[in-house]
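Peer 1: Only the shape, not the letters, is given here:
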């Protein structure tokens, strides 16, 4: 693996870095940020800036209006965008839209792409992904899916309740996962203003960086034409893996940018703040924390780049993306937690952006699969690999 970037990639990184610092970070104290994410007016203003800079939806294909970046190039761009909590929103690479765009490109029909994907790539609309359900429904275990879809003539009729559906408020369309009568799962596409969809409420969450926040959504007799099945009937769980493996990694990329931002704030503070006759940085208790930060940041970046490199080679990376998700989420959290400690009173108030990063970051160990589920999945695969190796040697 060659760790050097091409001249084009280095130039792109510099462009994104200056764009985020000069045009996006100044918005971080904009009053149009709410506990449920930036308002749509703020989102559109940020998107317009990215569009003018030629940076809108860089991960989408060239045919759809994106830049067609490789996974390694995405690692560079997404990390730089993540340096600001508003960067992913501006570039249209925030969750869940980033993963939905990837899924729609891979699975959707031409008609679906024209109706929903193209305007989404252009930044005009948002989407949501409706899979998670309240107990006893699907959460970390998708096999517990309780939302149902029953065939009725040329339509499917969907009933069920979803919750923690990111971006549902203000989304134009939803990708809905539902269980079929034979026990398989299917993904359906529906406009969010269709009869039978009701947003019950927005949930109050620790994070405030996702446009539309997180919602409880009810599907009460929602009729979806057969033509709006996403992909093929019965392949919902398979398509979920198409979406989730790359999405796990792009989460890592964006949050690494946030962790690096927190670290930079802590280093600057430790160099200027005096205590007991010298800068904080010269006290081992602080200096060691910053050294540990550097090791965690570098380790996370190496796992991202390695997994991105494998994805670019065409590997499925289910194991590697789980490994990267656990390592990066926990390493980034350790970095931000240390930064709060270094900053002291400034770190637990909005005098520093680090407090917000801390609040937003904690859920990263839960999103797209809790660390425990990924460890469990990895353990099973490790056991299976061991069994295969023994069979070959025998």
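Peer 2: Here it is on my side, so go on. As the structure is a computational prediction, the values presented were derived from the model and not from experiment.
Peer 1: Could you use CA atoms for every contact and neighbour count after this?
Peer 2: Noted.
Peer 1: and residue 102, how many residues sit next to it?
Peer 2: Residue 102 sits with 20 neighbouring residues when counted by other Cα atoms under 10 Å.
Peer 1: Counting by contacts, list what the strand or helix carrying it packs against.
Peer 2: Under the criterion of DSSP states H and E, residue 102 resides in helix 97-107. Judged by 3 or more Cα pairs under 8 Å, 6 or more residues apart in numbering; DSSP states H and E, the packing partners of helix 97-107 are strand 127-130, helix 236-272.
Peer 1: Against that first model, consider the following:
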């Protein structure tokens, strides 16, 4: 059998590994930041009806401008956003890929602040650009000065700011985003995939869009909407940005089924988002109770929690897996990440963490319990 080494791959792809998180049959799967609640029955029924209406026309190509969907997304976002400011694709990863195809490419640079979403470097590599990993402040924060100075130093063609940040949960202030934008001459993308989980009163970067034609706010229906399997991401920006993305989008990239399913869910957006408060409650419970066990817990504005004070993260991951609980080792030394699940899932995780800490005390770093 031919191996990858024998294929004429691009040199810059040799030795890379594809993105992927474990997909295992376990009793508690809290590793990939999914919404733990199923699509409500009344919404599922409506979505099925919308898909049924689309089925007879599948012999024809879908609306390549997905006009109705863009109108519904604009209405959902509010902030005075109009349909011509909205674009959608098959998940926010494809949204980001399309944006990098337009604004990055060979000879250009893309910058993020590490640690952040691990797909950013891979998407950058895929379009032949160079990825720059700028440093954060302590506790994974980014101050306006830090953002401003990093942009001035590296002058990226595209800057990606993840807020709330995956995998740390850190939210950025509007002042930091504004400082980064003002220091930049390129495109600034704010990835708000977890935006709906922000604490009450914490503003969205959508507020900064007016008068900033190089600013793009990326969102997804995967997380808060409990729609990960539907694959629908989108962005809001100046209408000229949507014109630019048309230059690289594949023909009819959003199927009629995808459009119908997304529109059906948006018709019931309040119902789809009805579990967000429950998830935020379990997130806050994780923050409090993990800390009570002696671990370092980082503030989170998302639906997951990063905790440190782990002496051997691989061994602790295996202890959870042995108990049929799947969490995430995100590669940050001494840290693991756990998604806020249902109340029952959160309880099972916390009980397991307490048991592991008791039975394997060497897995808790000593400085964490001082």
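Peer 2: Noted; the coordinates are in hand. Only a predicted model underlies this, so the values are computations on that prediction, with no experimental measurement involved.
Peer 1: Tell me how the two chains score on TM-score.
Peer 2: Overlay of the two chains. TM-score (TM-score structural alignment, normalised by the length of the second structure): 0.24; 144 aligned residues with a Cα RMSD of 6.3 Å.
Peer 1: now the helices and strands packed on helix 97-107 of the first structure as JSON lines including mean neighbour count and distance to residue 216 of the first structure?
Peer 2: JSON lines is the format used below for those (neighbours: other Cα atoms under 10 Å; distance: least, Cα to Cα, whole Å):
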{"stretch": "strand 127-130", "mean neighbour count": "25", "distance to residue 216 of the first structure": "10"}
{"stretch": "helix 236-272", "mean neighbour count": "22", "distance to residue 216 of the first structure": "20"}
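Peer 1: Can you say which of the ones you listed is nearest to residue 118 of the first structure?
Peer 2: strand 127-130 (12.1 Å; Cα to Cα).
Peer 1: in the next helix or strand after the closest one, what counts as buried?
Peer 2: Per DSSP H and E, the first helix or strand lying C-terminal to strand 127-130 of the first structure is strand 148-152. Neighbour counts using 16 or more other Cα atoms under 10 Å place 148-150 of strand 148-152 of the first structure among the buried residues.
Peer 1: mind putting these in CSV, distance to residue 306 of the first structure included?
Peer 2: Compiled in CSV, the buried residues of strand 148-152 of the first structure are given as follows (distance: Cα to Cα, whole Å):
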residue, distance to residue 306 of the first structure
148, 39
149, 39
150, 43
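Peer 1: which of those residues lies closest to residue 355 of the first structure?
Peer 2: For the buried residues of strand 148-152 of the first structure, the nearest to residue 355 of the first structure is residue 148 (40.9 Å; Cα to Cα).
Peer 1: ok, and the closest non-adjacent residue to residue 319 of the second structure?
Peer 2: Once flanking residues are discounted, residue 319 of the second structure sits nearest to residue 356: 7.1 Å by Cα to Cα, 6 or more residues apart in numbering.
Peer 1: Mind telling me what element the one you found is part of?
Peer 2: Here residue 356 of the second structure sits within helix 343-359, counting by DSSP H and E.
Peer 1: ok, now residue 220 of the first structure?
Peer 2: For residue 220 of the first structure, the element it lies in under DSSP H and E is strand 214-225.
Peer 1: Could you name the helices and strands sitting against whichever helix or strand comes after that strand?
Peer 2: From strand 214-225 of the first structure onward toward the C-terminus, using DSSP H and E, the following helix or strand is strand 229-230. Contact here means 3+ Cα pairs under 8 Å, 6+ apart; on that basis strand 229-230 of the first structure packs against strand 185-191.
Peer 1: Who are the packing partners of the strand it packs on?
Peer 2: Packing partners of strand 185-191 of the first structure (3+ Cα pairs under 8 Å, 6+ apart): strand 173-179, strand 214-225, strand 229-230, helix 236-272.
Peer 1: tilt between it and strand 148-152?
Peer 2: 80 degrees (axes from the mean of the first three to the mean of the last three Cα atoms, to 10 degrees).
Peer 1: Buried residues in strand 185-191 of the first structure, which are they?
Peer 2: So, applying 16+ other Cα under 10 Å, buried residues of strand 185-191 of the first structure: 185-190.
Peer 1: I'd say residue 123 of the second structure and residue 98 touch.
Peer 2: No: using Cα atoms under 8 Å, residue 123 of the second structure is not in contact with residue 98, being 9.6 Å away.
Peer 1: Which stretches in the first structure count as strands?
Peer 2: Taking DSSP state E as the test, the strands found in the first structure are 33-34, 37-38, 127-130, 148-152, 155-166, 173-179, 185-191, 197-203, 214-225, 229-230, 274-275, 278-279.
Peer 1: Run a quick neighbour tally on residue 313 of the first structure.
Peer 2: When neighbours are defined as other Cα under 10 Å, residue 313 of the first structure has 10 of them.
Peer 1: what do you get for the one 10 residues further on?
Peer 2: Summarising burial for residue 323 of the first structure: neighbours were counted as other Cα under 10 Å, giving 21.
Peer 1: Ok, residue 285 of the first structure next?
Peer 2: So residue 285 of the first structure, with other Cα under 10 Å, has 11 neighbours.
Peer 1: hang on, residue 218 of the second structure is in a strand, isn't it?
Peer 2: Yes: counting by DSSP: H, G, I helix; E, B strand; the rest coil, residue 218 of the second structure falls inside a strand.
Peer 1: List the residues that contact the closest residue to it other than its chain neighbours.
Peer 2: Setting aside the residues directly before and after it, residue 218 of the second structure is nearest to residue 235 in space (Cα to Cα, 6+ apart), at 4.2 Å. By Cα atoms under 8 Å, 6 or more residues apart in numbering, residue 235 of the second structure lies in contact with 86-88, 95, 216-219.
Peer 1: now with 7 Å?
Peer 2: With contact taken as Cα atoms under 7 Å, 6 or more residues apart in numbering, residue 235 of the second structure is in contact with 86-88, 216-219.
Peer 1: hang on, isn't residue 343 of the first structure packed against residue 266?
Peer 2: Yes: look at residue 343 of the first structure against residue 266 with Cα atoms under 7 Å: they come within range, at 6.1 Å.
Peer 1: Let me know the secondary structure of residue 68 of the second structure.
Peer 2: Secondary structure, three-state DSSP: residue 68 of the second structure is helix.
Peer 1: Distance-wise, check it relative to residue 94 of the second structure.
Peer 2: Relative to residue 94 of the second structure, residue 68 of the second structure is positioned 20 Å away (Cα to Cα, to the nearest Å).
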